[in-house]
Each structure stands twice: as structure tokens, then as C-alpha cells.
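Engineer: I would like to see how this sequence folds:
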Amino acid sequence: TNAIESLNAKLRRAVRARGHFPTDEAAMKLIFLVLNRTEKQWTMPAREWVMAKAQFAVLFEERFTRAFA
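Structural biologist: As a prediction, the model looks like this:
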């Protein structure tokens, strides 16, 4: 769908602009930030976003507590 293609394009653009990543964690953090910023632009919530958000909360617990505090 167009929404998925739009999200994929944003992720590709961010990864391409960064170039390379020193660690896998750095790449995951960039993807997390892009998804977090993109979520604010959505007018309808994604169906499976709650599950994905829960996984990111486990991986980046300190960022979630700061962001929602």
C-alpha cells in the first residue's frame, strides 16, 4: 500500500543519508528515531504498531521513559 511504501522510503532515505553505521545498535537507533518521528504524522494508527512499539520499548527502555514522562 502507499502507507507502507511511504514509510519504507523514509527509512531508506534516512539510512542513505547516514551512510554507514559503526554498530548494529546505531542503525537500530536511527530506525527507531525515524519511526518515532513518522508516527506523529500519521492520521490513522497502524494496526500492528502497538506490538512494534512494545518491542522498541524493551530495546530502548530509557528513551521511552524520557519521551513519555
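Engineer: Could you use CA atoms for every contact and neighbour count after this?
Structural biologist: Noted.
Engineer: Touching the helix or strand harbouring residue 3 from outside, list them.
Structural biologist: Secondary structure from DSSP states H and E places residue 3 in helix 2-18. Contacting residues not belonging to helix 2-18 are listed as 27, 30, 31, 34, 35, 38 [C-alpha atoms under 8 Å, 6 or more residues apart in numbering].
Engineer: let's see this one next to it:
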Amino acid sequence: MIRKSIKNRKIFNHDNSAFKVVFLAIEAASKRWTMSIRNWPQAMNQFIILHEDRLKDYV
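Structural biologist: Below you'll find the predicted structure:
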């Protein structure tokens, strides 16, 4: 999905424009994902340990 969106646009004016295309492609692809993420509770625990200050508003 990401490769397809980048392939349609051969030239990017700035790095930010390429970043935006990739971000939007990931956002569109994530809407189609239906499978749960394997080992998510363990990963989330690690994220909380490593980035406690960033996640305290969301947990």
C-alpha cells in the first residue's frame, strides 16, 4: 500500500511531502487491518516503561 502510493508520485518537492504521503498511506492501510496485534500487552508494558511521560495521559 505504501509502495503503491509512493510509486504514483515520482518526485517530491520536500522531505515533508514524502513523509506526509507515507503517513497518509499508513493511516489508510490501518483502517483495513482487522487482526489483533500479537503480544500487544507485553509491547504496551514496554512502551509504558520506556515512555512513561508520553503515555500517562492515554493510559
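Engineer: element containing residue 19 of the second structure, please.
Structural biologist: Judged by DSSP H and E, residue 19 of the second structure forms part of helix 15-30.
Engineer: matching residues in the first structure for that helix?
Structural biologist: The alignment of helix 15-30 of the second structure onto the first structure (TM-score structural alignment) covers residues 24-39.
Engineer: which parts of the matching stretch are buried?
Structural biologist: 30, 31, 32, 34 (16 or more other C-alpha atoms under 10 Å).
Engineer: Columns distance to residue 19 of the first structure on top of the residues you listed, output as CSV?
Structural biologist: Below are the buried residues of stretch 24-39 of the first structure laid out as CSV (distance: C-alpha to C-alpha, whole Å):
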residue, distance to residue 19 of the first structure
30, 12
31, 13
32, 17
34, 15
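Engineer: Cheers, nothing more for now.
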